[in-house]
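# Let me see the structure of the following:
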Amino acid sequence: MTTLKYIAHYPEHIHSQVAMLISNGQLGSYLKEKYPSQHQIQSDKALYQYVNDLKNQYMRKSGPLTQVSYNSKLKVLKHALGTHTFQSRVQGSKLKSHNSIAVASLFKEAPAEFLRMIVVHELAHFKEHEHNKAFYQLCCHMEPDYHQLELDTRLWLHWRELS
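Sure, this is the predicted structure:
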């Protein structure tokens, strides 16, 4: 049986359901039926606009984004699907902030819902640094279906490895 590393921390009943989908060869069709098309955000410029629109909709008071990009080495180097950096520094008498987000390049081929889930996750880190209750409440505020999308994204990653 395939190791389900992306959902290792999920309950056993989810493991058994996913294992059954994989053994029956139905994981791909389940995902394609639920998420039939991929998004059209292919460039860093389009990704920046997409992320900035989400940030302005839900987090207007947080500092401006200075950089948003796809990163082809992200999954290999950091074992992450997206990263965020924030830095504050004093310039004269003002405090300047530098906020950036990098999204793994494999999400260029993902359904729009999965890209949104990753972006929401990284944006939430600008307010809540830890994965705590407030962090997940903020994620669910920005994307009400956040937890299901996170699970389906993990299933999509398994399916990609199996293909």
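
# okay, CA-based contacts and neighbour counts for the rest of this
Noted.

# what helix or strand does the residue nearest the centre of the chain sit in?
The centre of the chain sits closest to residue 118, judged by Cα atoms, centre = their mean, with a distance of 1.3 Å. Secondary structure from DSSP states H and E places residue 118 in helix 112-124.

# Could you point out the helix or strand that follows that helix?
The first helix or strand that comes after helix 112-124 along the chain, using DSSP H and E, is helix 133-142.

# buried set for the helix or strand just after that following helix?
Scanning forward in sequence from helix 133-142 by DSSP H and E, the next helix or strand is helix 146-162. Residues of helix 146-162 classed as buried: 146, 149-156, 158-159 (neighbour count, 16 or more other Cα atoms under 10 Å).

# Here is the second sequence; please produce its structure so I can put it next to the first one:
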Amino acid sequence: MSRNQKSNFLSGYSAELQQQAETLIDSGKLPDYLRKRYQSGHAVSNSKALYQYTLDIKNSYLRQSAPLSKVEYDDRIDVIHNALGLHTHISRVQGNKLRAKKEIRIATLFKQAPEPFLRMIVVHELAHIREKEHNRSFYKLCQHMEPDYHQLELDLRLYLTCLDRFGPVY
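Next comes the predicted model:
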């Protein structure tokens, strides 16, 4: 997608909110807004650190949920057209037992994104361990793990819009 085309990251929001976002974009103030609101960088720079980061959040809120087999950054996830993170549940028969593996993959974009955005994506994918669908229970669980979840989701969409329109923010 070229930078001149409008992305659809904010399509699910009200017309009023979309207009406010367009005003920030048209005035060129969106990158400054994001830089002021969110510091750049974090120490979660590789898949091993991401696994530990995710495990710490899981152990704080979802202790009794099934263990995670793998958590890693994945450069094959296309953020603009596909997803920000993926969760998989794989069941395999080993002998007479059924083994389940749960994996989370996060787009490599989040290596450079502000830490609150990384946390929001991790919380989102962890919530899928308990709730498969994006329903009321799912979002309630997300808010339990991250009270500012909905604001972070909106700001992440603004961040993605900014990347699409202006290039790297930090």
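
# before we move on, back to that, and which of the buried residues of helix 146-162 of structure 1 is nearest residue 136 of structure 1?
Distance to residue 136 of structure 1, by Cα to Cα, is smallest for residue 146 among the buried residues of helix 146-162 of structure 1, at 8.5 Å.

# That closest one pairs with which position in structure 2?
Matched to structure 2 by TM-score structural alignment, residue 146 of structure 1 sits across from residue 149.

# And for residue 12 of structure 1?
By TM-score structural alignment, residue 12 of structure 1 lines up with residue 15 in structure 2.

# same question, residue 3 of structure 1
Match for residue 3 of structure 1 (TM-score structural alignment): residue 6.

# residues in contact with its match?
Contacts for residue 6 of structure 2 were tallied using Cα atoms under 8 Å, 6 or more residues apart in numbering; they are residue 165.

# returning to that earlier point: in structure 2, which residue range corresponds to the helix holding residue 118 of structure 1?
Aligned using TM-score structural alignment, helix 112-124 of structure 1 spans residues 115-127 in structure 2.

# Residues touching that stretch, excluding its own?
Applying Cα under 8 Å, 6+ apart, the contact partners of stretch 115-127 of structure 2 are 38, 40-42, 54, 57-58, 84-87, 104, 106, 110-111, 138, 141-142, 145-146, 149, 152-153, 156.

# Please indicate which of the residues you listed are buried?
38, 54, 57-58, 84-87, 104, 106, 110-111, 138, 141-142, 145-146, 149, 152-153, 156.

# What is the neighbour count of the match of residue 12 of structure 1?
Look at residue 15 of structure 2: counted by other Cα atoms under 10 Å, it has 11 neighbours.

# Assess the claim that residue 15 of structure 1 and residue 7 are in contact.
Yes - between residue 15 of structure 1 and residue 7 a contact is recorded at 7.4 Å, counting by Cα atoms under 8 Å.

# Tell me the residues that contact both of those two, please.
Joint contacts of residue 15 of structure 1 and residue 7 (Cα under 8 Å, 6+ apart) do not exist.

# Might you report the residue contacts of residue 107 of structure 1?
Contact analysis of residue 107 of structure 1 by Cα under 8 Å, 6+ apart lists 114-115.

# quick revisit: how close does the match of residue 12 of structure 1 get to residue 28 of structure 2?
Distance from residue 15 of structure 2 to residue 28 of structure 2, counting by Cα to Cα, to the nearest Å: 20 Å.

# One more: residue 157 of structure 2?
According to Cα to Cα, residue 157 of structure 2 stands 16 Å off from residue 28 of structure 2.

# what's the answer for residue 129 of structure 2, then?
Note on residue 129 of structure 2: its distance to residue 28 of structure 2, by Cα to Cα, is 39 Å.
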